[in-house]
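*Asks:* Just to be clear, the model below is a prediction. Sequence and coordinates:
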Amino acid sequence: MPEAYDLCLASASPRRLALLQQLGLRCQQYPVDLDESVLVGESPKDYVIRLAEEKATAGMQRSGTTLPVLGSDTSVVLGHNILGKPENEAHAIEMLMQLSGQSHQVMTAVAVCQNDQLRSVLSTTEVKFRTLTEQECRRYWHTGEPADKAGSYAIQGLAAIFVESVSGSYSNVVGLPLFETAQLLESFNIQILESD
């Protein structure tokens, strides 16, 4: 029954679902499949915002729900380059070696759509990696963890040992910035901490 849920999540991500559940929210998952190609001349910021908004809108249209629909997109950005999900082992190792000894940004856009309203927020976190060796990148790939992760790593998993420092929202790097998400949801009258 729809009234048992607080919102619809336009994603199959178990990480995003767990973060929303951490806020005490009951979510109905409704994954959407979109073309995630970067447009010519599109900045990383514009890219993640566009994808989050497209996911939220597609989730609302395809599910037919009257609940607020949350769409989100996370990208790892090194300089002006968006590092997406790895295509294979060689691609993953290449990305991890690019991140080795460098600071990069993790950008997550969160969009919420309900009826004719669409609002979005962007969170950016600075992450610094220690110097990595190709051998440990290869061993990390064989754990299976980086296969479906932007930038080929999961900060909440084994890749935590690569991270020298984090400046900004940690939950943003996991896949959903909880501070900004809570504020956005409250603008749609979803209260995180309800009074008795």
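*Replies:* Nice, thanks for sending it over. Residues are numbered from 1 along each chain as shown.
*Asks:* okay, CA-based contacts and neighbour counts for the rest of this
*Replies:* OK.
*Asks:* Was I right to think residue 70 contacts residue 112?
*Replies:* Yes: using CA atoms under 8 Å, residue 70 is in contact with residue 112, at 4.5 Å.
*Asks:* Identify the contacts common to these two.
*Replies:* Here residue 70 and residue 112 share the contacting residues residue 56, scored by CA atoms under 8 Å, 6 or more residues apart in numbering.
*Asks:* Would you map the helices across this protein?
*Replies:* With DSSP state H, the ranges of helices along the chain come out as 14-22, 44-63, 89-99, 134-141, 170-174, 178-186.
*Asks:* alright, now check it against this:
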Amino acid sequence: MTLSCQTQAGQNVAPLLVLASASPRRIALLEQIGLTPDRVLPANIDETPAKGEVPRVYAQRMAAEKARTVASTLGEPALVLAADTVVALGRRILPKAEDRDTARFCLERLSGRRHTVLTSVVVAPTASWVSGRYGARLVETAVTFSRLTPYQIDALLDAGDWSGKAGGYALQGHAAGFIRALSGSASAVIGLPLFETAQLLRGQPGGWLA
């Protein structure tokens, strides 16, 4: 269903759906529920955790900052969708793996252990869409890895699908063969909790989804 809003001239204008992320995983997940973003505008923000910041608060802050940052740059009616995924061991935030050594560091610590994946999703309307509503959800998922041998860790690193992933692994990648249990939302671990995202969009004026 397409929403509309009134401009000062009284014309109906459909608000844009803007994804504040360049993640192909999030784009594919949105397509899974029948949505294609009108624009993809990654947010350029400082993603350094604050001193003493716990994973839950960090994920919520990052998603909110991404959404508001992108919304502030748009002068037309739009709804900005942003998300942030954090892999946590207790109160410790594991880094996003940008190199092989970081990915190894993460996998060695996740081996044989249960950890939590927190994904925060936020929708924020631009100032020019006055009927749009701000909304946020946080989804927690428990994931348990089997114990990994050094050979298995090397094989996961060689596969390469850890690159750019929080915690050094991708649920939709080779690591799936070593995940013993998952309790919660698989789509949230991949990067976007689909049920909660759909609920936020359905809550917009007129209903974004059926």
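*Replies:* On my side now, so go ahead. Predicted, not measured: the structure shown is a model, and the values here were computed from it.
*Asks:* one step back: so for residue 78 of structure 1, which of the helices of structure 1 sits nearest?
*Replies:* Closest to residue 78 of structure 1 of the helices of structure 1, according to CA to CA: helix 89-99, at 7.5 Å.
*Asks:* ok, back up a step: need the helices of structure 1 in JSON lines (columns: distance to residue 38 of structure 1 and mean neighbour count).
*Replies:* Conversion of the helices of structure 1 to JSON lines gives the following (distance: least, CA to CA, whole Å; neighbours: other CA atoms under 10 Å):
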{"stretch": "helix 14-22", "distance to residue 38 of structure 1": "22", "mean neighbour count": "16"}
{"stretch": "helix 44-63", "distance to residue 38 of structure 1": "7", "mean neighbour count": "22"}
{"stretch": "helix 89-99", "distance to residue 38 of structure 1": "17", "mean neighbour count": "19"}
{"stretch": "helix 134-141", "distance to residue 38 of structure 1": "25", "mean neighbour count": "16"}
{"stretch": "helix 170-174", "distance to residue 38 of structure 1": "20", "mean neighbour count": "22"}
{"stretch": "helix 178-186", "distance to residue 38 of structure 1": "24", "mean neighbour count": "18"}
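*Asks:* and of the ones you listed, who's closest to residue 32 of structure 1?
*Replies:* Across those, the minimum distance to residue 32 of structure 1, taken as CA to CA, is reached by helix 44-63, at 6.1 Å.
*Asks:* count of residues packed around the aligned partner of residue 124 of structure 1 in structure 2?
*Replies:* Under the alignment by TM-score structural alignment, residue 124 of structure 1 pairs with residue 140 in structure 2. Residue 140 of structure 2 has 20 neighbours, counted by other CA atoms under 10 Å.
*Asks:* Tell me the spacing between residue 140 of structure 2 and residue 50 of structure 2.
*Replies:* 21 Å (CA to CA, to the nearest Å).
*Asks:* I'd like the helices of structure 1 written out as a markdown table, with distance to residue 81 of structure 1 added.
*Replies:* Formatted as a markdown table, the helices of structure 1 follow (distance: least, CA to CA, whole Å):
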| stretch | distance to residue 81 of structure 1 |
| --- | --- |
| helix 14-22 | 24 |
| helix 44-63 | 8 |
| helix 89-99 | 11 |
| helix 134-141 | 20 |
| helix 170-174 | 17 |
| helix 178-186 | 24 |
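*Asks:* among those, which is nearest residue 75 of structure 1?
*Replies:* With respect to residue 75 of structure 1, and counting by CA to CA, the nearest of the helices of structure 1 is helix 44-63 at 6.8 Å.
*Asks:* so what does that closest one touch, helix or strand wise?
*Replies:* Counting contacts by 3 or more CA pairs under 8 Å, 6 or more residues apart in numbering; DSSP states H and E, helix 44-63 of structure 1 packs against strand 69-78, strand 103-114, strand 117-129.
*Asks:* Adding distance to residue 11 of structure 1, write the ones you listed out as JSON lines.
*Replies:* Output for those, formatted as JSON lines (distance: least, CA to CA, whole Å):
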{"stretch": "strand 69-78", "distance to residue 11 of structure 1": "7"}
{"stretch": "strand 103-114", "distance to residue 11 of structure 1": "12"}
{"stretch": "strand 117-129", "distance to residue 11 of structure 1": "16"}
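*Asks:* I'd like to know which of the ones you listed lies nearest to residue 94 of structure 1.
*Replies:* When the helices and strands packed on helix 44-63 of structure 1 are compared for distance to residue 94 of structure 1 using CA to CA, the nearest one is strand 69-78, at 12.8 Å.
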